[in-house]
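>>> Below: sequence and its predicted model.
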Amino acid sequence: MTMIKNVSSSPRIVSESRLIAGPESDVKIHLINKRLADLPRFSAERTLVMMHGATFSSASLFDVAVAGASFMDVLAQAGYDVWAVDARGYGGSSRPPDMSRAPEEGAPVVTARTAVQDFAAAVDFICRDREIVSVNVLGMSWGATIAGAFASAASAKIEKLILVTPLWLSKEPLRIDAGGPLGAYRIVSPRAFEAAWRGAAPEHARHDLIPDGWFEIWEKAALATDPDSPHPDTIRAPSGAVQDVRVHWTADNPFYDPGAIACPVLVLAAEWDVDVRFDMAHDLFVRLASAPYKRLVEIGQGTHMVLMERNRQQAFDAVIGFLNERVAPAS
């Protein structure tokens, strides 16, 4: 295991980057950790482990500081020992060998099944390191697939589950799948992604969706997660998540059973999300039949990337409020 530690611009937050053993001997999993320097103790209730989506790694989804703080900074300031995981093929984790060749030379790598194994290894490491037996879990988009599948199979390890713009069943094609043959990975330009990001909002709202300067900060952070990409100003993203869409989410074949999730659940949706529409999030919510309690929150004037948009504080407040609750709402 390697570890890099520094104190962020806020003197009270400690930031660590760790590289831990994965589920196979040749796999290393990258973790980011942030917490208050004077956090009095570690506990299951105050530990949160997060999983990224299909295209961008955890650093570029959860730890880009705009307006003075990233999502991870805000969670740490709220008193949480917060971790973010990169599945293999993403960010600082090991890249499968096929990702060092031309995309068309390999089959799609890093499906949800593989990512669940990586996430489970990360949770086990965190529980050992912090001497706790369970954690809170947050997954975004495809990462919600990983989080949901993990929670459905390991309920004893989960305190609370948060699913942000969660990928789920769709009777319509999804934007992430452009059709055609799938290679091992995709070449993604964050600059080109900006058009799709803003394009989900009504035309009159596209400029103000992302405050001035935020996109440029995010783009720089995203590109830094894959300095070895073979094309300038791009990152590589495994194609396994797109294969998951074809095999599961547009084939009426759920990857996991939400009814098996036995912890409190928050589902967070966004009004202008065209990647995971509200009907998809609501269908998932209805199926969470075993949750002791559950909540569905829709953030107005937000898209699939709501955690990096002007209304992000509403999403932050919903997440932290849910985590802070210590008892189920009265029936």
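Yep, that arrived.

>>> alpha carbons only for contacts and neighbour counts from here, please
Fine.

>>> can you pull the contacts of the nearest residue to Tyr293 once chain neighbours are set aside?
Of all residues not flanking Tyr293 in the chain, Pro264 sits nearest, at 5.0 Å (CA to CA, 6 or more residues apart in numbering). By CA atoms under 8 Å, 6 or more residues apart in numbering, the contact set of Pro264 is 159-161, 291-294.

>>> Against that first model, consider the following:
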Amino acid sequence: MAVEEQDFRVFNGEGELYLRRLSKALGEDKLKTVLFLHGAFLPSSICFDPSLEGYSWARHLALEGFDVYLLDFRGFGLSYKPHRHQPVCTVDNALADVRAAVEYILAKSKTSAVSLIGWSWGACIAGLFAGKYPHLVERVHLHAPIFERRDELAEKLEREVLRSRRDGYVGVALSELRKWLGGVEDRVLSSLISTMSTGEVTYLPLGPWLSMYELFKSGEPIFSPKDIRCPVFITRGEEDLVVSRDGVVKLFRLIPISQKQLVLVQGGGHFMHLEEEKNRLKLYRLSSFFLCEDFKW
């Protein structure tokens, strides 16, 4: 059965955010309402729903009966692009964007809460939102959440990314982007990159990169796991070079509730949802299992 797609524009008080909805049958009851939150590299409309067949985590869930939404944060993808000297899409900005999207979704779907799936920096925003607005979040899946000090990554960001600031954005050479996207097949890389820029450099919001740099340098987390009260699922690929095993184990132990699970997926990297089939399908299926009503803790 085909997945139906709808596009929405959501006002966050400053500009219009892009929100995509994917559903197997728009008029039927759904298993759960799910909102995807992306990281610093790729907007949700690209990284969770690429045009390549079989690589869409979002469509996989929609085909299983979930009511799926994807948000592009301000400055990313199909959302509006603020023009300012200050960093675009700070943590506070992203939190406001999620709040606007969730309120829009809840009003439209007539449900009382959503489940969040956040990846990388987006997992930090998902954790922050879940802690700050517990009444709006049913469950949260944190995939490859960034949580610990990593001096070598702070130096890498400073050397390869942050030196190329332009107002509220940062210029990332597509050749460098390919290095960061290690583990993703060349044809997939080419498809993703072609949707981002036709030149040699793509400009991305500075906010996520700055907050990651500060975290990697200081070890001060973006969100407090002790504030989360809903069921939590954490996943990390064993070959992830950005998020360490010790980091996710530490995060898991700091979450105060008993309704939590941590799964370390053999073979997967930081971009596991876009990697070879056996890796990404493991992740898709684990996510679906966690989100289902009959999940046994």
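Cool, got the structure. Being a predicted model, the structure only gives us computed values, none of them experimental.

>>> follow-up on the earlier one: pull out the buried residues from the contacts of Pro264 of the first structure.
Neighbour-count burial (16 or more other CA atoms under 10 Å) applied to the contacts of Pro264 of the first structure gives 159-161, 291, 293-294.

>>> sorry, back to before: between the contacts of Pro264 of the first structure, which is closest to Ala315 of the first structure?
Closest approach to Ala315 of the first structure among those (CA to CA): Leu161, at 14.8 Å.

>>> Show me what the closest one aligns to in the second structure.
In the second structure, the residue matched to Leu161 of the first structure (TM-score structural alignment) is Val140.

>>> Kindly report the same for Ile32 of the first structure.
Using TM-score structural alignment, Ile32 of the first structure lines up with Arg20 in the second structure.

>>> From Ala107 of the second structure, how far out is that match?
Distance of Arg20 of the second structure to Ala107 of the second structure, computed by CA to CA, to the nearest Å: 15 Å.

>>> Give me the more crowded residue out of these two.
Neighbours per residue, other CA atoms under 10 Å: of Arg20 of the second structure and Ala107, the larger number sits with Arg20, 20 against 11.

>>> give the contact list for that one.
For Arg20 of the second structure, counting by CA under 8 Å, 6+ apart, the contacting residues are 5-8, 45, 69-71.

>>> try Ser155 of the first structure
261-263.

>>> before we move on, what about Val263 of the second structure?
Val263 of the second structure sits in contact with 233-236, where contact means CA under 8 Å, 6+ apart.

>>> Just the element for the aligned residue in the first structure for it, please.
Val263 of the second structure maps onto Val297 of the first structure when the alignment is built from TM-score structural alignment. Assessed by DSSP states H and E, Val297 of the first structure sits inside strand 294-299.

>>> How far off centre is that strand?
Centroid separation for strand 294-299 of the first structure versus its chain: 17 Å, with CA atoms, centre = their mean, to the nearest Å.

>>> Any idea how far the helix or strand just after it is from the middle of the chain?
The C-terminal neighbour of strand 294-299 of the first structure among helices and strands, as given by DSSP H and E, is helix 312-324. Offset of helix 312-324 of the first structure from its chain centre (CA atoms, centre = their mean): 15 Å.

>>> Name the residues of helix 312-324 of the first structure that come out as buried.
For helix 312-324 of the first structure, a neighbour-count test (16+ other CA under 10 Å) marks 312-316, 318-319, 322-323 as buried.

>>> Now do that helix: everything it contacts.
Against helix 312-324 of the first structure from outside (CA under 8 Å, 6+ apart): 45, 71, 74-75, 78, 160, 162, 266, 268, 297, 299, 306-307.

>>> tell me the SS of Ala130 of the second structure?
Counting by DSSP: H, G, I helix; E, B strand; the rest coil, the backbone at Ala130 of the second structure sits in helix.

>>> Just tell me what it corresponds to in the first structure.
Alignment note: Ala130 of the second structure maps to Ala151 in the first structure; criterion TM-score structural alignment.

>>> Correct me if wrong: its match contacts Asp257.
No - under the contact definition of CA atoms under 8 Å, Ala151 of the first structure does not touch Asp257, with a separation of 9.8 Å.

>>> Run through who's touching the top helix by length along the second structure.
Counting by DSSP state H, the longest helix found in the second structure is helix 91-109. By CA under 8 Å, 6+ apart, the surrounding residues in contact with helix 91-109 of the second structure are 10-12, 17, 19, 35, 71, 73-74, 112-114, 125, 128-129, 136, 207-208, 211, 222.

>>> Check the spacing between Ser115 of the second structure and Lys296 of the second structure real quick.
17 Å.

>>> and these two? which has more neighbours close in?
Ser115 (23 against 8).

>>> part of a strand, is Glu159 of the first structure?
Yes - read with three-state DSSP, Glu159 of the first structure is one of the residues of a strand.

>>> Okay, helices next: where are they in the stretch 151-297 of the second structure?
Assigned by DSSP state H, counting those that start in this stretch, the stretch 151-297 of the second structure shows helices spanning 151-160, 174-180, 186-194, 206-218, 245-254, 277-291.

>>> ranking those helices by burial, who's on top?
helix 206-218 (a mean of 21; mean count of other CA atoms under 10 Å).

>>> mean deviation of it from the first structure?
For helix 206-218 of the second structure, the mean deviation from the first structure after alignment is 2.3 Å (mean CA distance after the TM-score superposition for the first structure).

>>> returning to that earlier point: could you dump the contacts of helix 312-324 of the first structure into TSV and include distance to Gly53 of the first structure?
TSV is the format used below for the contacts of helix 312-324 of the first structure (distance: CA to CA, whole Å):
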residue	distance to Gly53 of the first structure
Glu45	24
Phe71	15
Val74	20
Leu75	19
Ala78	24
Lys160	19
Ile162	14
Leu266	17
Leu268	14
Val297	19
Ile299	19
Val306	13
Leu307	12
